[in-house]
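> dropping the sequence and predicted coords here.
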Amino acid sequence: MRKEATTLKSSLEGIRVLDLTQIMAGPFCTMLLADLGADVIKIEKPAGGDDSRRMGEIVNGESAAFLTLNRNKRGIVLDLRTEQGKDVLWRLIAVSDVLVENFRPGTMSKLGFDYESVHLKHPQLVYCSISGFGQTGPWRDRGGFDLVAQAMSGVLSVTGTPETPTKVGVPISDLNAGLFASHAILAALYNRQHTGVGQYIETSLLEAAMAYTIWESNEHWVTGHVPQRLGTAHRASAPYQVFPTSDGFIAIGAANQRTWEKLTQALNRPDLRDDPMFLTNRDRMSHIPQLVEALTEVLSRKTTDEWLNLLDKTGVPAGPVLSVDQVYQHPQVIARNMNLQSEHPTAGTVHTIGFPVKYSDTPATLRSLGPVLGQHTSEVLAEIGFTKDQIDNMIEQGVIVPV
């Protein structure tokens, strides 16, 4: 029987998420859910809350990165080591759809909130764990960090110049783990619509990074070779990399034969098109040093903007290498509304990155920046039935912390 359509203001309206995470991977996961309208309740420890509150650039006592990673969330402070604190969490779980945690494996079990115990009482809950190396295996108990995951996944070994391995400039293991976790949570919620039952899902920084080594892993499996670092070059196409110009750098993606021929036209170098070393992609891949030398010699004669105009006219994909400040000045970024501003009670006006996905009917919205520590503690507890006297008593006992 077909269900009647329901109009929602946001995609995840009516979904409540308990966020027991900190730093990057977990908060990024729950930020994505909050952006889509989920009521995300961030639960922090009494002693200073999320460690990321003290990381990065500080604006009037607040971490700017924390404010973005925890935007659109409500925040409470709760001491889960106390019996009263545990009781509060159980009551929150009873009225929630999702729980996300990124403690070291075994921590939630010690607190009494392992998946088996929670599922027994509240089988509707989707329970998600994010860890450094996963919940099983000989490294399960080790703490994980983005750098370590990049190193162990192979990502670091194939990034950088042939002489020097280089960390990816952004915390790709953390962010990928958060992205995969949010994706899995949505799938589990969809499954729950049909079964009425939640499930346990888990991912790790290690696996999240490994999942992106598609070219490299398959190169190894097929050839038996160990993939090497190529700088900005591509593993299967040439020319597809960054080149210097007279005033900066330009990224050129001539990833197929037709585009390569268009590039030689834009450069006014038909001799390169007809050179036996560069006739086919296989030829060009076999002669990358000679190809790079020839193209660098030509491209260094004009500015980046001059080349961009010529390449655009001939249909060659290309773009400038922009610094972060230049990114937010670019007309395409401005047109896509990727620099948002909002007011915070202590930090004042703060910028935050815009939403990378646009929805026609249920768009992501910026409702608030990351909460002040304990900002919504009393509000949330009142919603789940605690009286003012009970809340005041827990404040006095140090179980909860209000603003």
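Right, received. Where do you want to start? Computed from a predicted model, the values in this text were never measured in an experiment.
> drop to CA atoms for contacts and neighbour counts, all remaining ones
Fine.
> ok, F103 - how many residues close by?
Neighbour count for F103, taken as other C-alpha atoms under 10 Å: 17.
> geometric centre of this protein: which residue is closest?
L175 (3.0 Å; C-alpha atoms, centre = their mean).
> shouldn't it be in contact with F28?
Yes. Using C-alpha atoms under 8 Å, L175 makes contact with F28 at a distance of 6.6 Å.
> helices of the stretch 101-250 of the chain, start to end?
With DSSP state H, counting those that start in this stretch as the definition, the stretch 101-250 of the chain shows helices at residue ranges 107-111, 115-121, 146-153, 172-195, 205-210, 214-223.
> also this one, for the comparison:
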Amino acid sequence: MDDCLQGIRVLDLSQYIPGPYAGRLLADFGAEVLKIEPPHGDPMRSFGLVDRDGVSPFYKSLNRGKTVSHLDLKSAEGQQTFRGLVAVADVLIESFRPGVFDRLGFGADALAAINPGLVHCALSGFGQTGPYRLRAGHDLTYMAVVGGLAATGTRERPVMIAPPMADNAGAMHAVMAITAALVRKQRTGKGARLDLSLAESALALCSMGMTVALRDGMAREDDLLNGGAAYYQIYRCADDRFLAFAPIEEKFWQGFCAAVNRPDLLPRQVEPLPQTALIADLAALFASQPLSWWEDVLHPVDCCFEPLTALQDVPAHPQVQARQMVQVTGPADEPIAEVPFPCWTDGQAPRLGAPLQVEDAAVMLARWS
């Protein structure tokens, strides 16, 4: 995939996770991505973990494959350089709160006047319009608004979703919208202004649960996909390790019942939701043996069973290794788990872009021009 967008020039003014991840994905596709940061830099540089060089490994991973330049968009010189870059760019990604970019002199009309063919993607929490357009938020609050949190967790309380769903869904929807707009531009020469909301990107993934709720109401642990079904559950084993169990189809349930010699369970799969009694019975069954025992019994059976893999063990998982999906970079005592765009193309495994490079914006403008 690393040559699909070759020749496409992307200006990435975004910060933190969603926009930078979208830019990283475009770089994975072969686009040339110039990340424009304010003089003080992207706050993600010092977010969470910080390496010996003073830079967060999250920042390094989110911006792999890009070139970074610093510009003061409040200065006349910075604005002049930026206008020049906009004129020769194909895509612009920004994550300012609605109205901020306009006050800097780069509203939709101004950008269209500079470059009518520009694909401008504005990523924001709640979108450019509506009563929440200026409301501050983060992934947790976006998920609260769109119902994702209310549907996730135990009957006693909701739980936080990891990884951050709205941030990552926003990045992926942005990339899909940008690539679609680039296809249209190739056909018509017309640019686009894309108004992408992180909350709405998560909302787009909640429609199935919302349909259930509209018809019957839905509480946590009531629906098939949120804990109400015994055949779609996480169970604890005797050694306090966990397994995922998902024999939704009848043939998989039959295979499980045969493997554990429990024909009495066969007709119980169709018990009404929530299957509280069946869940309790299976919980007692799985708690009777350690995880390794269940692996020996169930892995030979086609019944949708997998142990829960700890995140630190994922790079060594045989399937992940065979597909070359996690590449660990950095020194041994400061490893960074890198996951390239997850698609093999023409029989080739995905490849990581080069580490982030630093270049003066004026130099980049001269090269692009």
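That came in fine, so what should we check first? What you are looking at is a predicted structure, and each value in this text was computed from that prediction instead of being measured.
> rewinding a little: show me what the residue nearest to the centre of the first structure aligns to in the second structure.
Using TM-score structural alignment as the criterion, L175 of the first structure maps onto N168 of the second structure.
> pretty sure G75 of the first structure sits in a strand.
Yes. Under DSSP: H, G, I helix; E, B strand; the rest coil, G75 of the first structure sits within a strand.
> what's the counterpart of it in the second structure?
By TM-score structural alignment, G75 of the first structure lines up with V68.
> how many neighbouring residues does its match have?
When neighbours are counted by other C-alpha under 10 Å, V68 of the second structure registers 23.
> repeat for the one 10 residues further on
Other residues lying near G78 of the second structure total 16 when counted by other C-alpha under 10 Å.
> did I read that right, it in a helix?
Yes. Assessed with three-state DSSP, G78 of the second structure lies in a helix.
> from C121 of the second structure, how far out is it?
Distance, G78 of the second structure to C121 of the second structure, by C-alpha to C-alpha, to the nearest Å: 21 Å.
> and what of L365 of the second structure?
L365 of the second structure is 21 Å from C121 of the second structure, by C-alpha to C-alpha.
> higher neighbour count, those two?
C121 (23 against 18).
> any idea what that one aligns with in the first structure?
C121 of the second structure maps onto C128 in the first structure when the alignment is built from TM-score structural alignment.
> let me see the contact set for its match.
Applying C-alpha atoms under 8 Å, 6 or more residues apart in numbering to C128 of the first structure gives the contacts V98, L99, V100, E101, A181, I185, Y200, I201, E202.
> and the first one, what does it touch?
In this case it means V98 of the first structure. Residues near V98 of the first structure by C-alpha under 8 Å, 6+ apart: I15, R16, V17, L18, L125, V126, Y127, C128, I185.
> just tell me what L34 of the second structure corresponds to in the first structure.
So, by TM-score structural alignment, L34 of the second structure is matched to I41.
> cool, and L198 of the second structure?
Looks like L198 of the second structure aligns to L205 there (TM-score structural alignment).
> average offset of the helix or strand harbouring V328 of the second structure relative to the first structure?
Here V328 of the second structure, judged by DSSP states H and E, is contained in strand 327-329. In this overlay with the first structure, the average offset of strand 327-329 of the second structure from its partner residues is 3.3 Å by mean C-alpha distance after the TM-score superposition for the first structure.
> can you tell me what sits against that strand?
P315, P335, I336, A337, E338, V339.
> type out the ChimeraX command that picks the buried ones from those residues.
Applying 16 or more other C-alpha atoms under 10 Å to the contacts of strand 327-329 of the second structure, the buried members can be selected in ChimeraX as follows:
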select :315,336,337,338,339
